[in-house]
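Q: sequence? don't have it. structure:
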C-alpha cells in the first residue's frame, strides 16, 4: 500500500515551511533514517529523515515551494514489493481534518493554551457573527489588505483560512486597517536604483516576534557599569591551566555563568508572564544570541548555573558552530528562561536588547574598555563594561530587576564565585 509522505512539523510552532531541496528523486530506494529533503522552517533549515522503507514513486511538491502547510502530502512512497511505476500519487494536499483545537497565535516554548472550540468542518465562508477560523499569518495579511475574512472561503483543514486564500483576495467591507509599519519597496524607492530581496522565513519570524515584543511587553531597562579586570585575570589563569585540554574560555562563557547564577540567586527574575499566571523556574537555561546568515538564533545552555565554565565553553562552541550550519535540533534553541546578547566584540558601548518572548528578561552586554573609574576611593584607569537588563515589567518589578543587576555585577567583579 502506498505511503503518503507529509510535510512534517519540525518545531512546536511550525504551521508551514519551504521545501528548500529534495535529496532524493523518483525511483530512489530509501530506508528509515535516510535524509530525504531540506526544509526551511521559521527558525532554520533542517533535514527531513525518512521513517519508512520503500521506493520514491512520486514527488508532489517541487523543491523551492514556499508556504507548504504542515500535513500536506509532498511525496508518495511505494512499499517493498510494490511496482513504483504503477503506484498512484497519495491523495490529498493537506492533512485530513482532525478534531484538534484550532491553532492559536504561536508563542515559542509557551505553555499550552486552553483549547478553543472545534471549528465546523464545512469550508464555506463564515456566516455573520460566527467564529472565523484562520491562521495567524492569514489574519495579518487580511488586516494589512483590509480584507473581510467572513467573505473568504478557507481551503485549509476544517475550512481554515490560510495564506493562499487571502493573498489573492480583494479588499472587502472590512473596517480600515492600521497602516503597515513599512510601505512596499516600490512605493518608497524615490527613483533610487535598488534590489528587492524576498524575506526568508527566519527574517519574517524575527520581524514579527520583535514587533510583537515591543508592542505587547512593557520593557524596563536597567544599566550597570562593571569592572572587568579581575574577571580578565581569572580567565587568563584558567585558560593557561586548561591549555593542554584544548579549552579556551571566552569572556562570554563567564558572563553566561554569571547570569545563570544571578537568576538562581534572585529567583523572582527567573520567571515568565503567562496571562493570569506566572511561571517560576527552578533552574536557569540561558539562550545566547548567535548571529547567522540571514538572521539570529539563540541556542540554549541548559542549567548553566550548575555547569563548570569549561563545560559551558565547550558546549557553546559546539552549539554556535552547528547553529551557523543550520544543524541545531528544535529543543536546542527553543525554550530558555532568559537571554544574553553580547555586542562588545563590535565595539558597541551600550545597547538595550528586545525581550525574546515568552521570556521576561534579556541581558545586553557592551564592550569592555579602559575608562576612568573609582577604585578604593581613588580615580584609576580600569577595564569597564556596561550591561543593560531589559525586563518584562508585567512579571518583574523594577526593584527586583535592580537586585538581579546588583548580583550580576558582584559576581563579575568577584569572579571566584563563578567557580563555586
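A: Yes, it's here. Predicted, not measured: the structure shown is a model, and the values here were computed from it. Numbers count the residues shown, from 1 in each chain.
Q: contacts and neighbour counts: CA atoms only from here.
A: Noted.
Q: can you classify residue 224 by secondary structure?
A: strand (DSSP: H, G, I helix; E, B strand; the rest coil).
Q: test my guess that it contacts residue 384.
A: No: with contact defined as Cα atoms under 8 Å, residue 224 and residue 384 do not form a contacting pair (10.1 Å).
Q: more neighbours, these two?
A: residue 384 (20 against 15; other Cα atoms under 10 Å).
Q: which secondary structure state does the more buried one sit in?
A: strand.
Q: and it, what does it touch?
A: By Cα atoms under 8 Å, 6 or more residues apart in numbering, the contact set of residue 384 is 225-229, 368-371, 373.
Q: from residue 22, how far out is it?
A: 51 Å (Cα to Cα, to the nearest Å).
Q: likewise for residue 375?
A: For residue 375, the distance to residue 22 - Cα to Cα - is 62 Å.
Q: the more surrounded of the two?
A: Ranked by neighbour count (other Cα under 10 Å), residue 375 and residue 22 place residue 22 first, with 17 against 11.
Q: three-state assignment of the residue nearest to the more buried one when sequence neighbours are not counted?
A: In space, and not counting its chain neighbours, residue 22 is closest to residue 37: 4.4 Å by Cα to Cα, 6 or more residues apart in numbering. Put simply, residue 37 is strand when judged by three-state DSSP.
Q: putting a second one here so we can go through both:
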C-alpha cells in the first residue's frame, strides 16, 4: 500500500515546519533512508529521510511553505499502486472519537477545522473553546497552541477582553472586535501592535480604501520581507521575554591582561602539538561556568511557579546567521578543559552556519553568552532567552588608560553586561556574580580551584 510522507515533529514544542528544499521530484524513485527534503523549524534545519522504498507522488507542499506537523505531504508508491482517493490531504486531523467517548466531551460547541494544529484542537476541546471564534496566526491562518492559549487568557472575568488602552482606541477606530484579535502581551493581553497586525491582514473589502496613486508610489520604495520561519520565532520570543521578564543590567570593565597572556602561552603549546588555537570565547566560557557554580541562582530557569537551579553549566553561545540568530549549547562546561571547549564551540558554530545542527544541539541551555566583540562593539545589552535567569553580553577588547598603583598604564579592557531576570535574581546576587567573574578573569589561575 502507498507509504505516506509526513511533516515530522522533531521536538515537543514544534507545531510547524518550513520546507526548504525538495531533493526529489514527483516520479523519482527513492530508497528507504535516502534524504528527500529538508525542513527548517524555529531552531534547526534538518534533512528528512524516506520512510520506505517507492516512487515519490502526490506532493502537496511547495518549497518555502510552512506545514503543520504530522501533515501528509506526499506518498511513496510501489509497483502498480496509485494515490489514495483525493491524493495527499491538506492536513492531518485526529480521527473522530468513538461514540462512547463522545458522551464525556464538553457540552459547549467545539469546532475542529483542518486549519488548527492537533495540539490546538486538543487544548480547545479540553477547555470547551469554539475554534471558529479564534484567529489563527500560523501558516495560512492555521490556529496554533499559542492562539488557543491567548483566546483562553482573554476570557477573563465576565468575558472581558484584556487589552491596552491604545489597543482599544485603534480597534474602535478600525471597527475591530477585540474578541477576534490574538493578544501577544502578558496573559494574552491585546497590544496596539496586535490590532494593527489584524487590520493589515484583514480582507481587502474590510480595509479602508487607499488612493491608488499613493500605493503605487510607495511600493517602489521598499521590499516586503515576510516575517516567518526563524525571523518570526526570534521576534515572538524576544517580545515575550522582554515583556514578561523584568530585566536588570550590570556592566563591568575587566582587565584581561592575564587572560590574554595565558591564551598566548596555551596557543604556543597548541601550535607545537598541531592543535587548534584557543579562542578568547573558550576561556570566557570556562570562566563563566566557574562563576555560575558559585552563584547557582544565575544558572537557573523559571518554569511556571518553580525556579530550577542546575548543578551543571550548559552554556549557550549565540551564533549570528545570515537570516537570524541561533544559540547552540555547550554542555557540562565545568567538566571540560579549555582546548576541548574551543574545539566544541568551533564545531557548533560551523554546523550552525551550515544548517547542520540537531534539536539536541540547541536545547537544554542554562545560561547564554552573546559576544559581539569580533564586530568591534564595545558594549551592549542583550535580551534574556525565555526562562533563563541570565545572559552575558561581551564587548570587544580595547586598549585603555587605567590607573594601577596610582600610575597611568595602558591595559586591554573588556566590557561585559549581565542581563538578569529580576523575578529570579536579586540585584546583590547579580552584582556578586559579576564581581567574581571579573576576579577569575583577572586571575585565571583561580580556574584550577
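A: Here it is on my side, so go on. For clarity, every value in this text was computed on a predicted model and none was experimentally measured.
Q: quick one: contacts for the residue nearest to residue 22 of structure 1?
A: Residues counted as contacts of residue 37 of structure 1 (Cα under 8 Å, 6+ apart) are 19-24, 47-49.
Q: redo that, cut-off 10 Å
A: 19-24, 46-50, 63 (Cα atoms under 10 Å, 6 or more residues apart in numbering).
Q: buried only: go through the residues you listed for me.
A: By neighbour count, with 16 or more other Cα atoms under 10 Å, the contacts of residue 37 of structure 1 hold 19-22, 24, 46-49, 63 as buried.
Q: which one of those is nearest residue 127 of structure 1?
A: residue 19 (35.0 Å; Cα to Cα).
Q: which helices and strands sit right next to the helix or strand the closest one falls within?
A: Using DSSP states H and E, residue 19 of structure 1 maps to strand 16-22. Helices and strands touching strand 16-22 of structure 1, as assessed by 3 or more Cα pairs under 10 Å, 6 or more residues apart in numbering; DSSP states H and E, comprise strand 35-40, strand 45-49, strand 65-69, helix 201-216.
Q: which residues touch it?
A: With contact meaning Cα under 10 Å, 6+ apart, strand 16-22 of structure 1 is reached by 7-10, 35-43, 45-48, 59, 61-72, 74, 162-163, 200-201.
Q: that one vs structure 2, average offset?
A: Strand 16-22 of structure 1: mean distance to aligned residues in structure 2 after superposition is 1.7 Å, counting by mean Cα distance after the TM-score superposition for structure 1.
Q: what's downstream of that strand, the next helix or strand?
A: Once strand 16-22 of structure 1 ends, the next helix or strand along the chain (criterion: DSSP H and E) is strand 29-30.
Q: which helices and strands does that next one pack with?
A: If you count contacts as 3+ Cα pairs under 10 Å, 6+ apart, strand 29-30 of structure 1 packs onto strand 54-59, strand 73-78.
Q: ok, for the counterpart of residue 300 of structure 1 in structure 2, nearest residue in space, not its chain neighbours?
A: Aligned by TM-score structural alignment, residue 300 of structure 1 pairs with residue 329 of structure 2. Once flanking residues are discounted, residue 329 of structure 2 sits nearest to residue 316: 4.1 Å by Cα to Cα, 6+ apart.
Q: with residue 341 of structure 2 instead?
A: Residue 341 of structure 2 sits nearest to residue 282 (Cα to Cα, 6+ apart), 5.7 Å away.
Q: re earlier: which of the helices and strands packed on strand 29-30 of structure 1 sits most buried?
A: Most buried of those by mean neighbour count (mean count of other Cα atoms under 10 Å) is strand 73-78; its value is a mean of 25.
Q: give me the residues contacting that one.
A: Contacts of strand 73-78 of structure 1 (Cα under 10 Å, 6+ apart): 1-8, 19, 26-30, 52-63, 68, 84-95.
Q: just the buried ones out of the residues you listed, please.
A: The neighbour count (16+ other Cα under 10 Å) marks 2-8, 19, 29-30, 52-59, 61, 63, 68, 84, 87, 89-90, 93-95 as buried among those.
Q: if I look at the equivalent of residue 191 of structure 2 over in structure 1, how far off is residue 34 of structure 1?
A: Correspondence of residue 191 of structure 2 to structure 1, assessed by TM-score structural alignment: residue 178. Plainly put, residue 178 of structure 1 is 47 Å away from residue 34 of structure 1 if you go by Cα to Cα.
Q: got it, and residue 167 of structure 1?
A: With distances taken as Cα to Cα, residue 167 of structure 1 is found 36 Å from residue 34 of structure 1.
Q: one more: residue 221 of structure 1?
A: 48 Å.
Q: which residues in the stretch 301-420 of structure 1 form strands?
A: Using DSSP state E, counting those that start in this stretch, the strands of the stretch 301-420 of structure 1 run over 338-342, 361-365, 369-375, 378-392.
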